[in-house]
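Chemist: Could you work out the structure for the sequence below:
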Amino acid sequence: MRPRWILRLAVLVAGLIPLAGAALAHGVAEGDQGFLQGVTGVHPVPFMYLGAKHMVTGYDHLLYLAGVIFYLRAFRDVAAFVSLFALGHSITLLFGVLSGLHVNPYLVDAVIGLSVCYKALENLGARGFPDPRLAVFGFGLVHGFGLSTKLQDLELARDGLVANMIYFNIGVEIGQALALGVLLILLGTLRRRDTAPAVGQNANVVLFAAGLLLFGVQITGFFVT
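Modeler: Here you go, the predicted structure:
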């Protein structure tokens, strides 16, 4: 990493520190928790809504998704990478909740922060990384555990759980599609500017700083909580 990037990174991390409290608070909204803990039976629309809401408000997932598609131009490439990510987080979201396998949420979110850093470094031209498709699928598995741990902290009724989790996951995919549409519009606008290369480089430095902050906050939470 070049010296000027290190300076930018230090300034950005310092500027993002006030957001640390929000990062620790990331999870299922309090009002939604009451619904999830009190509902029994199958409820397709509410669970799809909650899944979509969680995705479009999940800044960690959106940061990683933005990094994944940042330099992709062909629609088939965007579809391939996003599908791999979706497959990964669908597997662990459903498996984690339905099997009861619980992973420490601070550790999962710390790795999610690192996934953002990883993708930013890859976009900045760092060498020695494995096949990007394999990495996207692997980090998708981690992001899915991030979703499942938020739900496992609640006492979900077993009645209708399988169907409700499938509907929740469908909602996650709907939310991801909506977020993807917005990101593609923003990136398309960026690419038409003369300053696109410089802005793209700076944007990925910001992405790296945000991922580093997320990692720091969550790993601190793991040790102090």
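Chemist: C-alpha only now, for contacts and for neighbours.
Modeler: OK.
Chemist: Could you list every helix and strand in contact with the lengthiest helix in the chain?
Modeler: Secondary structure assigned by DSSP state H gives helix 161-191 as the longest helix of the chain. Here helix 161-191 touches helix 44-56, helix 59-69, helix 75-99, going by 3 or more C-alpha pairs under 8 Å, 6 or more residues apart in numbering; DSSP states H and E.
Chemist: Would you mark the buried spots in that helix?
Modeler: 161, 164-177, 179-180, 183-184, 187 (16 or more other C-alpha atoms under 10 Å).
Chemist: circling back: so can I have TSV of the helices and strands packed on helix 161-191 showing mean neighbour count and distance to residue 120?
Modeler: Output for the helices and strands packed on helix 161-191, formatted as TSV (neighbours: other C-alpha atoms under 10 Å; distance: least, C-alpha to C-alpha, whole Å):
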stretch	mean neighbour count	distance to residue 120
helix 44-56	20	20
helix 59-69	21	6
helix 75-99	18	15
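Chemist: To residue 25, which of the ones you listed lies closest?
Modeler: Of all the helices and strands packed on helix 161-191, the one in closest proximity to residue 25, counting by C-alpha to C-alpha, is helix 59-69 (11.9 Å).
Chemist: Here is the second sequence; please produce its structure so I can put it next to the first one:
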Amino acid sequence: MKTTWRRYRLLIVSFLGALLLSITWATPSQAHWADLAVAEIAVDKTQTAMTLTFPTGLVASADDNRDGQLSDAEVSQHQTELEHFLGDRIRLVNEQGQAGVVAVTSSNNLPPNIQSNANTHTTLELTYTWTQAVTGLTINYNLFLPNVPTARCLATVIQAGKTQNLVFTPEKHEFSLISGSLWQQVSSFVVLGVEHILSGYDHVLFLISLLMVGGGLGYLLKVVTAFTISHSVTLSLAVLNIVTLPVQFVESAIALTIVYVAVENFWCKSLRWRWLLTFSFGLIHGLGFAGVLKEINIPQSNLAVSLASFNIGVEIGQLAIVLTAFFVLRVLQKQPWELTFRRFVSACIIAVGLFWFVQRAFGLS
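Modeler: Below you'll find the model as predicted:
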């Protein structure tokens, strides 16, 4: 009796401790606009126009009234300053190494792939010009919030009637805008997929929670396959706008899937049908994965490549997570405190999942 009470007292303490830590440190894991920029880049012979929506905090000195957006008057007042700052951080260079001369103006007519978030982002038109037609053009994009590894810019490039989608990150920020290879699009979306799963802490906790009940490689294979198939289905349907659900609902439901699996870990005795549970919950997680891709309007001609590349990136990150967790648990398998450790981790995951659910369901983030 004392042993049982001691065990559950440990679980209660770990639950409360994890809850306090999650309240203090937890950050919303869904993709959101705080560190995101979106661009549409139209390349012409002697001129390239970029419609850019980016965090206003990057040009806070031009936001005179501190309302989180640059007005037409503020852009006009600080035009020289903005042209110097943005021209230095977003450089377009032709085949002869000549940088385009940039002009910055306000933009009120947003293209379909641009969303405007009041009080956080500003949309500007950047126009780069050269004295003669360019045959080669390279962009070096370095407009990121400092010390934010998840910062990125999702860009649609239109050139000679063709479109290409690129993802700029602090690590990968230089691309060719004329006759760019298919590989640069594939690689950028693979990287985006890897980053999305690794920085999506809710998806990570869901996968780790599935492993807390033990199981061999057969169980691991079933779980990973079920999750991969299900989230790939709903990811594709969501990006195609065939299935659309409110973001708040999806993110709250994802938090509940984490809580349910972690709670089930305390009484689950058979792993035979757990792959089916994973498949069902994976459908919900797929809608969460789609969020970042829906920020840009991927053309039909690029959709298959972008989706496949993003999915490959997600799977690479997913395999890295589950294999690491699986082998760590294997090492701990013979320890006398292994079961207590698994329950401790599950209790912590329940606490974090509940906190995320309350945070998302009631709009507290």
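Chemist: Superposed, what's their TM-score?
Modeler: Put the two chains on top of each other and the TM-score (TM-score structural alignment, normalised by the length of structure 1) is 0.85; 218 aligned residues with a C-alpha RMSD of 2.6 Å.
Chemist: Please tabulate the helices and strands packed on helix 161-191 of structure 1 in TSV, including the columns distance to residue 15 of structure 1.
Modeler: Below are these laid out as TSV (distance: least, C-alpha to C-alpha, whole Å):
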stretch	distance to residue 15 of structure 1
helix 44-56	24
helix 59-69	17
helix 75-99	30
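Chemist: Now do the contacts for the residue nearest the centre of structure 1.
Modeler: Geometric centre of structure 1, nearest residue: residue 61, 1.3 Å, by C-alpha atoms, centre = their mean. Counting by C-alpha atoms under 8 Å, 6 or more residues apart in numbering, residue 61 of structure 1 makes contact with 55, 112, 143.
Chemist: Aligned counterpart of it in structure 2, please.
Modeler: Alignment note (TM-score structural alignment): residue 61 of structure 1 maps to residue 203 of structure 2.
Chemist: re the thing from before, give me the next element, helix or strand, following the longest helix of structure 1.
Modeler: Counting by DSSP states H and E, the element after helix 161-191 of structure 1 in chain order, helix or strand, is helix 196-224.
Chemist: Who are the packing partners of that following helix?
Modeler: Under the contact criterion of 3+ C-alpha pairs under 8 Å, 6+ apart, helix 196-224 of structure 1 touches helix 3-16, helix 20-25, helix 59-69, helix 105-123.
Chemist: For the shortest one, which outside residues touch it?
Modeler: Helix 20-25 of structure 1 is contacted by residues 213, 214, 217, 218, 221 when judged by C-alpha under 8 Å, 6+ apart.
Chemist: so who does residue 307 of structure 2 touch?
Modeler: So residue 307 of structure 2 contacts residue 236 (C-alpha under 8 Å, 6+ apart).
Chemist: In structure 1, what sits opposite it in the alignment?
Modeler: Using TM-score structural alignment, the partner of residue 307 of structure 2 in structure 1 is residue 165.
Chemist: re the thing from before, name the member of the contacts of helix 20-25 of structure 1 with the most neighbours.
Modeler: residue 214 (28 neighbours; other C-alpha atoms under 10 Å).
Chemist: Excluding chain neighbours, give the residue nearest to the residue mapped onto that residue from structure 2 in space.
Modeler: With TM-score structural alignment as the criterion, residue 214 of structure 1 lines up with residue 356 in structure 2. Setting aside the residues directly before and after it, residue 356 of structure 2 is nearest to residue 255 in space (C-alpha to C-alpha, 6 or more residues apart in numbering), at 6.0 Å.
Chemist: Now which residue in structure 1 aligns to the one you found?
Modeler: Here residue 255 of structure 2 is matched to residue 113 in structure 1, going by TM-score structural alignment.
Chemist: got the buried residues for stretch 331-349 of structure 2?
Modeler: Buried residues in stretch 331-349 of structure 2, counted by 16+ other C-alpha under 10 Å: 339, 341, 342, 343, 344, 345, 346, 347, 348, 349.
Chemist: Make CSV out of those residues and add distance to residue 238 of structure 2.
Modeler: Listed next are the buried residues of stretch 331-349 of structure 2 as CSV, based on distance: C-alpha to C-alpha, whole Å:
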residue, distance to residue 238 of structure 2
339, 39
341, 38
342, 35
343, 35
344, 36
345, 32
346, 30
347, 32
348, 31
349, 27
